[in-house]
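**Q** Return atomic coordinates for the entry below.
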Amino acid sequence: MSDIDVEQIAALLNERNGVDKKIAAIIQRPMTSGHLGEWIAAQVFGIESETSAVAAAVDGRFTSGPLRGRTVNVKWYLKREGLLDVTERTELDYYLVLTGPASPAASSRGGTRPWCIESVYLFDAKQLLAELRERGVRIGVASSVRAAQWAAAEIYPRASNPALAVAPRQAELLRPFAPR
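**A** The predicted model follows:
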């Protein structure tokens, strides 16, 4: 790497820090995929966020519709690699997972992780935990979720999971996050 490359990276990071600062001012949390994903989910799906960003397992509760009052853990994965951070905490009802494009879990060398939302999934936390245990899957960070489970949990853009219908206005709010 040359000195010019290092200087260019520093300049680009300064630009990014400026954008991150503007986003943080809106979401009232540091700019990370976790915090921003929770904020987007709260705005689009009517989730009241926990007051503490470090609450164990639960990021908030649905405020309306068929899931009103149910707890949710929101994830935003910039790529859907078939992995999900899963907890054994019993107070969690659902995972709401925003993802970028599907991608195999492989080396990231030469790749990018664009900040986009291509799909949204709703997993029943207790059902998913039971299915993973039945298969002998390790529970925790990066638990392996089968493609069929992802397909059955999809609520956007395809409505495979009847537990939560995405209203036209919600779909309208998600579309600008599509990969370009």
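**Q** Going by C-alpha atoms from here, please, whenever you check contacts or count neighbours.
**A** OK.
**Q** now the most centrally placed residue in the chain, what's its secondary structure?
**A** With the centre of the chain defined as its mean C-alpha position, the nearest residue by C-alpha atoms, centre = their mean is Trp76, 1.9 Å away. Recorded secondary structure, Trp76: strand (DSSP: H, G, I helix; E, B strand; the rest coil).
**Q** One more sequence to fold, the one below, so I can look at both together:
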Amino acid sequence: MNEVKRVADLIQERNRVDAALSACIRRPALTGHLGDWIAAQIFGIELGLGAKGVDGTLADGRTVNVRWNLKRDNLLDLRDGGPDVYLVLSGPKALAESSRGATRPMVIDAVYLFDAAAVVGELRARGRKVGVASSVREELWDAAEVYPRRNPSFVLTEEQREFLALFGS
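**A** Here you go, the predicted structure:
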């Protein structure tokens, strides 16, 4: 019964932290909302277009769907007719092991920017499904990485890199 009390106390503590986060972002402190807010602050995304599967617009006018994956398992939720790009904030690369005894901290160790049409086209060319938990090849993840690697297709300022480092493991 001591474990039940301990878990109840920790959940109450977590609820206090979530309330403070919600006050900052003005939405529930869920991973998706937090990821959207963090991406908007760091990358200048204008949120709130209201279109299904589109979270906002980048400064260059491209529509974007933001994902915060707490681990990188090479899966990506994709949609036909979705945004122009997918911006993925990601925790550490997942190991092929059970989650028993593991934790999944809210960290950002890498950022990926996928051209939606290109990744959907590549999946279709390989006869793969496009939708929830689409399996994206390792090479595409490597090519889409914009942080911590430097990628000439989406150059980050030093300030953006410093902000992202605040969320690292």
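**Q** Can you give the structural similarity as a TM-score?
**A** Once the chains are laid over each other, their TM-score by TM-score structural alignment, normalised by the length of the second structure reads 0.96; 169 aligned residues with a C-alpha RMSD of 1.2 Å.
**Q** looking at it, the residue nearest to the centre of the first structure is touching Trp39, isn't it?
**A** No: between Trp76 of the first structure and Trp39 there is no contact under C-alpha atoms under 8 Å: 10.5 Å.
**Q** quick one on the thing from earlier: distance-wise, check the aligned residue in the second structure for the residue nearest to the centre of the first structure relative to Asp77 of the second structure.
**A** If you follow Trp76 of the first structure across to the second structure using TM-score structural alignment, you land on Trp68. Trp68 of the second structure sits at a distance of 11 Å from Asp77 of the second structure (criterion: C-alpha to C-alpha, to the nearest Å).
**Q** Pull the contacting residues for the residue nearest to the centre of the first structure.
**A** For Trp76 of the first structure, the residues meeting the contact criterion (C-alpha atoms under 8 Å, 6 or more residues apart in numbering) are Ser33, Gly34, Gly37, Glu38, Val97, Leu98, Thr99.
**Q** the strands in the second structure, which residues?
**A** Applying DSSP state E to the second structure gives strands spanning 46-47, 56-57, 63-69, 75-76, 85-90, 110-115, 134-135, 145-147.
**Q** so stretch 150-157 of the first structure matches what in the second structure?
**A** Following TM-score structural alignment, the aligned partner range for stretch 150-157 of the first structure in the second structure is 141-148.
**Q** residues in contact with that stretch?
**A** Contacts to stretch 141-148 of the second structure, defined as C-alpha under 8 Å, 6+ apart, come from residues Asn74, Asp109, Ala110, Val111, Tyr112, Leu113, Phe114, Asn151, Phe154, Val155, Leu156, Arg161.
**Q** swap the cut-off to 10 Å and go again
**A** Stretch 141-148 of the second structure is touched from outside by 72, 74-75, 86-90, 108-115, 119, 138, 149, 151-156, 160-161, 164-165, with contacts defined as C-alpha atoms under 10 Å, 6 or more residues apart in numbering.
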